[in-house]
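Visitor: Sharing a model prediction with you, sequence too.
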Amino acid sequence: MGLDDITKKAQEFLSDDKVQEALKSEQAEDISDKVLDGVADTVNKVTGGKFGEQVEGARAAADKAVGTE
């Protein structure tokens, strides 16, 4: 199984109505906020905050894709 196969399977999974409904739930919002905050904090620590604006932009874009806000 190559990267293209994995990407196709992931796209199929994410296009399912039940998966989309779950991703737009309050619970998904709470979990995603914690994960995204942790990832952003880690990246900022590793890079010494050099890319803070880019990290925040990426975090905000990812946050819009998951949850209710």
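Guide: In hand now; what should we look at? Every value quoted in this text rests on a predicted model; they were computed, and no experiment measured them.
Visitor: hey, let's count contacts and neighbours off CA atoms from now on
Guide: Fine.
Visitor: Identify the residue spatially nearest to the spatially most central residue of the chain, adjacent ones excluded.
Guide: Residue closest to the mean C-alpha point of the chain, counted by C-alpha atoms, centre = their mean, is A62 at 4.3 Å. With sequence-adjacent residues excluded and distances taken as C-alpha to C-alpha, 6 or more residues apart in numbering, A62 is closest to L36, at 7.9 Å.
Visitor: put this beside the first:
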Amino acid sequence: MNDFMDKAKQFLGKHDDKVDKAADKAGEQADQRTGEKYSDQIDKGVDYAQRHTGQSDTQQR
């Protein structure tokens, strides 16, 4: 399991910009599907995920 986690962390670090964009899109989809009822919570979750995707975060919200 540790090998998988190490590889996942390496992938996230190398593709930080793509992961950040995917998190944005996922947040937008979740927001739409919930009728924007949980926008604040979704935004916080996306922000948290983006801060923890790699050593150099590429997007600030």
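Guide: In hand now; what should we look at? All values derive from a computational prediction rather than experimental measurement.
Visitor: Trace the residue nearest to the centre of structure 1 over to structure 2, please.
Guide: Using TM-score structural alignment, the partner of A62 of structure 1 in structure 2 is A49.
Visitor: Would you check how far apart its match and F4 of structure 2 are?
Guide: As judged by C-alpha to C-alpha, to the nearest Å, A49 of structure 2 and F4 of structure 2 stand 19 Å apart.
Visitor: do A23 of structure 2 as well
Guide: Distance of A23 of structure 2 to F4 of structure 2, given as C-alpha to C-alpha: 21 Å.
Visitor: So for those two, which residue has more residues nearby?
Guide: Shown here are A23 of structure 2 and F4; by other C-alpha atoms under 10 Å, A23 has more neighbours (20 against 9).
Visitor: Appreciated, that's everything.
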